[in-house]
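*Asks:* the following block contains a protein sequence and its predicted model.
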Amino acid sequence: MAEKQKEMSFLGHLEELRWHLVRSASAIFIIAIVLFVFQKEVYENFLLAHRKPDFITYQLFCDFFTYFGLDSGFCHVAFKDHLISLKPTQQLMNSIWSSFILGIILSFPYLLWEIWRFVAPGLTKNEINKSRGFIFIASFLFFCGIAFSFYVIAPISIHFLYNYQITDLIQNNFTLDSHIGLVTNMLLGVSILFELPVLIYFLTKIGLVTPDFLKKYRKHALVVVLILAAIITPPDVASQVIVAIPILILYEVSIKVSKVVIKKQQRDARQS
């Protein structure tokens, strides 16, 4: 009887998980449909915005360099060629896929809320009260990563890559898929990197990471950050530094977060 009750409890958890997944998928699907309906606006004002010479980042960089009396390619941004579509179904499939990716991005806070709702019954009342800010903090960091990627990394990378040419004998003819893939990969990749403090919080809670460990390997982390910056940005020092700085700041914030968690655990241990 006890085994049957335990089995029913396990099946009940599976059923609950199934409905959390169904609601999460539904949220992504609904947002994706809305984005697909307004795909022209999404592409022109978001996914293809970096191909416009008057994009705000280009203007700000131009003003910045001009202020110091320096000539900059950001003052003469031009994209001569249109993106090309090589297959009859390429534009349709690209719009469906990009709508799905953006659906995941926009529904991220709701997805976190569904995860929290599934985990919450197994937490104590004190743990529930302390974890209420998790959704806000994680979502805030995620969208900070999206904004940083969209307004800093993407325009710098696109401006460089579109103007990079080994020789005049080679002509750049970029496809729609390659451009959209570049933009969406940057958005997701950088936004996930911005979740570092949240990841360190949980790793510290389960004892896999300590502040001393993070301090000890700070130099190694710097090397990893620079490598990541080199991968997701053009191969020039300025771009890599621009990307590396916020990630290093997040690493230092993660050390502080780890310290707070350790102190809280030690205080609870003394009280018990």
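*Replies:* Looks like it came in fine.

*Asks:* rest of the way, CA atoms for contacts and neighbours
*Replies:* Will do.

*Asks:* could you report the separation of Val261 from Ile200?
*Replies:* In this view, Val261 and Ile200 are 10 Å apart by C-alpha to C-alpha, to the nearest Å.

*Asks:* higher neighbour count, those two?
*Replies:* Ile200 (23 against 19; other C-alpha atoms under 10 Å).

*Asks:* who touches the more buried one in this structure?
*Replies:* Val209, Ser254, Val257, Ser258 (C-alpha atoms under 8 Å, 6 or more residues apart in numbering).

*Asks:* of those, which is the most crowded?
*Replies:* Comparing the contacts of Ile200 by number of neighbours (other C-alpha under 10 Å), Ser258 comes first, having 26 neighbours.

*Asks:* take a look at this one as well, against the first:
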Amino acid sequence: MSNDADSATDSSLLDHLVELRSRLMRAIAGVVLVLLGLLPFANRLYGQLAQPLLDKLPEGAHLIAVEVASPFFAPLKLALFIAVVTTMPWLLYQLWAFVAPGLYRREKRLAMPLLVSAVLLFYIGCAFAFFLVLPAVFGFLTSVTPEGVAMMTDIHAYLNFVLVIFLAFGLSFELPVALVILSLLGWVTPTQLREWRGYAIVGMFVLAAVITPPDVISQLMLAIPMYLLYEAGIVAARLLVSKPQDDRGGDEADRPRP
């Protein structure tokens, strides 16, 4: 009897590993396909990404390539980043398809809206950074350039700087989702989040000062949206946590995977 149980456990584990490998291969294939489609337009995409800085530079100024291979690797790196961000719904779907069979009904109902919200908020954060934050940042940086100094930024350094800004704002905009998840897990309560509001505001401004350039405008453009998202997270957590939970026994019967 014990041998049969061990054999069934080994078979189940092997099935999970095979499914995990299949999901990973599909996720990677999706990224590769999008990347291959973007490669012919990589230089054009980089030109559009550089436009917020070029608009602030004096007429005739341009970016430079310090390293020999930078003109090749910088657009390629940007294309890979865009491919990953573009296929994020596909990547999350593969993750969802793998873990969904082992979730309770209530967990399934909550997980999908949270995943969709997380993707949308990340996209909104990146768009906010590109259309509002970067022009303000580069306007400040070009205005404080010393007299007689030509601002000629390396294309790889510029790309790294912009990608950090994108990730900082994209991840910061995930704050409501993070608060809801913490509340659902029981680690915090909406009441505690309201009580900690003052500490959270201080932390937001400290974080904004660390991850943004040293100008007040860009710091405010990160700290203020984070505060508004913090308040939105409190409201969402209060609405979801206050809902009566389904009977656990009924959920157990609906769980197909032990």
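*Replies:* That came through fine. Being a predicted model, the structure only gives us computed values, none of them experimental.

*Asks:* follow-up on the earlier one: secondary structure added to the contacts of Ile200 of the first structure, as a markdown table?
*Replies:* Formatted as a markdown table, those follow (DSSP: H, G, I helix; E, B strand; the rest coil):
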| residue | secondary structure |
| --- | --- |
| Val209 | coil |
| Ser254 | helix |
| Val257 | helix |
| Ser258 | helix |
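
*Asks:* looking at the second structure, which helix is longest?
*Replies:* Across the second structure, the longest stretch assigned as helix under DSSP state H is helix 2-38.

*Asks:* and the angle from the next helix-or-strand element following that helix to helix 2-38?
*Replies:* As assigned by DSSP states H and E, the chain's next helix or strand after helix 2-38 of the second structure is helix 42-54. Angle, helix 42-54 of the second structure to helix 2-38, by axes from the mean of the first three to the mean of the last three C-alpha atoms, to 10 degrees: 70 degrees.

*Asks:* buried sites along the longest helix of the second structure?
*Replies:* By neighbour count on 16 or more other C-alpha atoms under 10 Å, the buried set for helix 2-38 of the second structure is Leu20, Arg23, Leu24, Ala27, Gly30, Val31, Val32, Val34, Leu35, Leu38.

*Asks:* aligned partner of the last one in the first structure?
*Replies:* Under the alignment defined by TM-score structural alignment, Leu38 of the second structure is paired with Leu35 of the first structure.

*Asks:* for its match, what are its contacts?
*Replies:* Taking C-alpha under 8 Å, 6+ apart as the test, what Leu35 of the first structure contacts is Val42, Ser99, Leu102, Gly103.

*Asks:* compare these with the second structure and list the overlap.
*Replies:* Using both residues aligned by TM-score structural alignment, their matches' C-alpha atoms under 8 Å, the second structure keeps these contacts from the contacts of Leu35 of the first structure: Ser99, Gly103.

*Asks:* of the contacts of Leu35 of the first structure, just say which sits nearest to His220 of the first structure.
*Replies:* Taking C-alpha to C-alpha as the measure, His220 of the first structure sits nearest to Leu102 out of the contacts of Leu35 of the first structure, at 33.3 Å.

*Asks:* burial of the counterpart of that closest one in the second structure, as a residue count?
*Replies:* Here Leu102 of the first structure is matched to Ile82 in the second structure, going by TM-score structural alignment. Number of residues near Ile82 of the second structure (other C-alpha under 10 Å) recorded here: 18.

*Asks:* next one: the helix or strand hosting Ile82 of the second structure to chain centre, how far?
*Replies:* If you go by DSSP H and E, Ile82 of the second structure is part of helix 70-86. Averaging C-alpha positions (C-alpha atoms, centre = their mean, to the nearest Å) puts helix 70-86 of the second structure 16 Å from its chain's average.

*Asks:* go through the helix or strand just after it and flag the buried ones.
*Replies:* For helix 70-86 of the second structure, the following helix or strand on the C-terminal side (DSSP H and E) is helix 88-99. Neighbour counts over helix 88-99 of the second structure (16+ other C-alpha under 10 Å) mark Met88, Pro89, Trp90, Leu91, Leu92, Tyr93, Gln94, Trp96, Phe98 as buried.

*Asks:* mind reading off the mean deviation between helix 88-99 of the second structure and the first structure?
*Replies:* Compared with the first structure after fitting, helix 88-99 of the second structure deviates on average by 1.4 Å (mean C-alpha distance after the TM-score superposition for the first structure).

*Asks:* so which elements touch that helix?
*Replies:* helix 2-38, helix 105-128 (3 or more C-alpha pairs under 8 Å, 6 or more residues apart in numbering; DSSP states H and E).

*Asks:* and of the ones you listed, who's closest to Leu49 of the second structure?
*Replies:* helix 105-128 (11.7 Å).

*Asks:* picking up where we left off before, give me the helices and strands touching the helix holding Ile82 of the second structure, please.
*Replies:* helix 2-38, helix 42-54, helix 155-172.

*Asks:* make a markdown table out of those helices and add distance to Arg248 of the second structure.
*Replies:* Shown next, in a markdown table, are these (distance: least, C-alpha to C-alpha, whole Å):
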| stretch | distance to Arg248 of the second structure |
| --- | --- |
| helix 2-38 | 24 |
| helix 42-54 | 50 |
| helix 155-172 | 33 |
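
*Asks:* which residue packs closest to Leu57 of the second structure, ignoring adjacent ones?
*Replies:* Closest residue to Leu57 of the second structure apart from its sequence neighbours, by C-alpha to C-alpha, 6 or more residues apart in numbering: Thr142 at 6.8 Å.

*Asks:* wait, the one you found touches Ala61, no?
*Replies:* No. With contact defined as C-alpha atoms under 8 Å, Thr142 of the second structure does not count as touching Ala61 (11.6 Å).

*Asks:* quickly list what's touching both of the two.
*Replies:* Met151.

*Asks:* mind listing the helices in the stretch 151-258 of the second structure by residue range?
*Replies:* Taking DSSP state H, counting those that start in this stretch as the test, the helices found in the stretch 151-258 of the second structure are 155-172, 175-185, 190-195, 197-211, 216-241, 248-254.
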